[in-house]
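>>> sequence unknown, structure follows:
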């Protein structure tokens, strides 16, 4: 990927004053709940710079990219996934990819979303509409990806992803994303969080015994209700990180009742493995007639990577090598 530098000096100064981008993966309630909290202010700003997006477009792809980043800790082994969100609203949807090595990339189907009147709030439902989403996963040893598709209609990207996990994987999961803009439309804070309830057989009640009775089931339901309430009372993550809020204060403060423990930290980046060499090799593998048509023009070929916006100018000489 050709990394595009952020030209706004005031924004750069603001970002540099914040804690570094980082994801903290944590567990709590004796392993019954797992989660992750991601500070991604630089991450979302790099995404915006790569695609040169406006405010509304940055909000849509930013939320999608933050959610994709949060799916990385849920991967098993060496895994790559592609999440496609196809809807009938003006935004049309998006395609984002995440890799277990720690990168996310993606693009909007419509990078210039039409707006009929000034935005009154950040509700994306009028721009998303209804449709479907699919997640394809491929592991190192797989010969073909595994694809799951569900219908979506909430108009909320994070809620639709949670619905996918509930329907496709039968696992209760919640996602929360936040992007904070200043009065000039700059992104000054961004972050995301997820919680996932592990199967009941992996949990224990307060006495340490395996759950079995109806009273234990009722207590477990109340316990999950408290977890859900704590999750819903989280501050706006975009605003939190824009004000130099710390990951630890949310994990250990918001969920203190459930004895959380941060298990690991990792870097997540908005990046793409594309390169001039990759595209040149792709062109060389085209059918002979198509390849000859390109070489006959004797002009450099300009190719843009849709996933990251990088533009490569490839000479005819390089394609003949």
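Ah, there it is. What you see is a predicted model; the values in this text were computed from it and never measured.

>>> drop to CA atoms for contacts and neighbour counts, all remaining ones
Noted.

>>> For the stretch 1-150 of the chain, just list every one of the helices.
Remark: helices assigned in the stretch 1-150 of the chain by DSSP state H, counting those that start in this stretch are 9-16, 41-51, 55-71, 125-128.

>>> So for residue 164, which of those sits nearest?
Proximity to residue 164 (CA to CA) singles out helix 55-71 among the helices of the stretch 1-150 of the chain, at 11.9 Å.

>>> re the thing from before, residue 234: which of the helices of the stretch 1-150 of the chain is closest?
From the helices of the stretch 1-150 of the chain, taking CA to CA, the stretch that ends up closest is helix 55-71, at 16.4 Å.

>>> Comparison target, given below:
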């Protein structure tokens, strides 16, 4: 089964729903960043959520960014996604590991700690939309559900899961987002709350062979579920040497002068995909001249 997202509505459009199978893209992130199991679980959950939230946008150039500014040992996390199913992300300290909780469960909450969760969407308007809230538990799903409810006034249930094998590879990853529209009646609200409370973990559903459509059917199948769209998703970074060059051109002239004065080429790595770009002294000199002209 490939990674993909399913979008749906239920209860006469008073519920909108998203579900994702993200095993391969989370495994790709783990491989690229050489992450420990707890970092894989934390970033993997955020990547899954980011891909689903990206699918809520409409425009080809729309861009979503989710940031965790937290005090836990993994440091900060950042994920970006577009409306076409492309998602990428990184964690500040990908090798951090901490003791597991009861029955060997990865302690994502303790790894993340406290801090601020922020979400911004660049929809091609003059100013991007942005909102933030305090991190609630660090378990990612709880935090995003709180964010939707408090910052966007959209009561939501968010289920996210990543199961890591003994060799640190990703066995299962995925999730769902269920959102109540303002016109949802009390019966619909109560029914959804009861169902979410009784759900098994997302990874257990995936292990039983359930894809995104089956997960949504399992939760909302008798509530007028209408799955109207599916689309692929993937870990994808659009970095390039040209983009890195433009970033270097924004450095302070004194800093660039010192780098050039060292007389040695430099290597710059992309935070998102860990790809390395080499810049020679002549290239750095050209970048400095370009930056001076732009300034």
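That came in fine, so what should we check first? Here the structure is a predicted model, which means the values were calculated and not measured.

>>> between the helices of the stretch 1-150 of the first structure, which one is nearest to residue 225 of the first structure?
Using CA to CA as the measure, helix 55-71 is the one of the helices of the stretch 1-150 of the first structure that comes nearest residue 225 of the first structure, at 22.2 Å.

>>> so where's the longest strand in the second structure?
When the second structure is parsed with DSSP state E, its longest strand is strand 170-180.

>>> That strand to helix 37-54, inter-axis angle?
Using axes from the mean of the first three to the mean of the last three CA atoms, to 10 degrees, the direction of strand 170-180 of the second structure lies 40 degrees away from that of helix 37-54.

>>> quick one: strand 170-180 of the second structure to the first structure mean distance?
Strand 170-180 of the second structure, aligned to the first structure and superposed, deviates on average by 0.8 Å (mean CA distance after the TM-score superposition for the first structure).

>>> Report the aligned residue range of the first structure for that strand.
The counterpart of strand 170-180 of the second structure in the first structure, using TM-score structural alignment, spans residues 187-197.

>>> Show the residue spans covered by the strands in the first structure.
22-28, 33-39, 79-87, 93-99, 103-108, 131-139, 146-152, 173-181, 187-197, 261-266, 269-270, 301-304, 311-314.

>>> which bit of the second structure covers the shortest one?
Okay, so that is strand 269-270 of the first structure. Using TM-score structural alignment, strand 269-270 of the first structure pairs with 234-235 in the second structure.

>>> circling back: want to throw the helices of the stretch 1-150 of the first structure into a markdown table with mean neighbour count and distance to residue 258 of the first structure?
What follows is those, written out as a markdown table (neighbours: other CA atoms under 10 Å; distance: least, CA to CA, whole Å):
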| stretch | mean neighbour count | distance to residue 258 of the first structure |
| --- | --- | --- |
| helix 9-16 | 13 | 32 |
| helix 41-51 | 23 | 28 |
| helix 55-71 | 24 | 21 |
| helix 125-128 | 18 | 34 |
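
>>> With respect to residue 319 of the first structure, which of these lies nearest?
That would be helix 41-51 among the helices of the stretch 1-150 of the first structure, by CA to CA, at 25.9 Å.

>>> Might you report the residue contacts of the most centrally placed residue in the second structure?
Taking CA atoms, centre = their mean, the centroid of the second structure lies closest to residue 47, which sits 2.7 Å from it. Each residue near residue 47 of the second structure by CA atoms under 8 Å, 6 or more residues apart in numbering is listed here: 26, 79, 87, 88, 89.

>>> Please report how far the counterpart of residue 51 of the first structure in the second structure lies from residue 44 of the second structure.
Aligning on TM-score structural alignment places residue 51 of the first structure opposite residue 33 in the second structure. As judged by CA to CA, to the nearest Å, residue 33 of the second structure and residue 44 of the second structure stand 12 Å apart.

>>> Go through the strands of the first structure and name the closest to residue 289 of the first structure.
Among the strands of the first structure, strand 301-304 comes nearest to residue 289 of the first structure, with 16.2 Å by CA to CA.

>>> so that closest one matches what in the second structure?
Taking TM-score structural alignment, strand 301-304 of the first structure hits residues 266-269 over in the second structure.

>>> TSV please, covering the strands of the first structure and showing distance to residue 163 of the first structure and mean neighbour count.
Below are the strands of the first structure laid out as TSV (distance: least, CA to CA, whole Å; neighbours: other CA atoms under 10 Å):
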stretch	distance to residue 163 of the first structure	mean neighbour count
strand 22-28	21	21
strand 33-39	17	26
strand 79-87	13	22
strand 93-99	17	23
strand 103-108	21	24
strand 131-139	10	18
strand 146-152	8	16
strand 173-181	8	22
strand 187-197	12	25
strand 261-266	26	15
strand 269-270	25	23
strand 301-304	34	13
strand 311-314	36	16
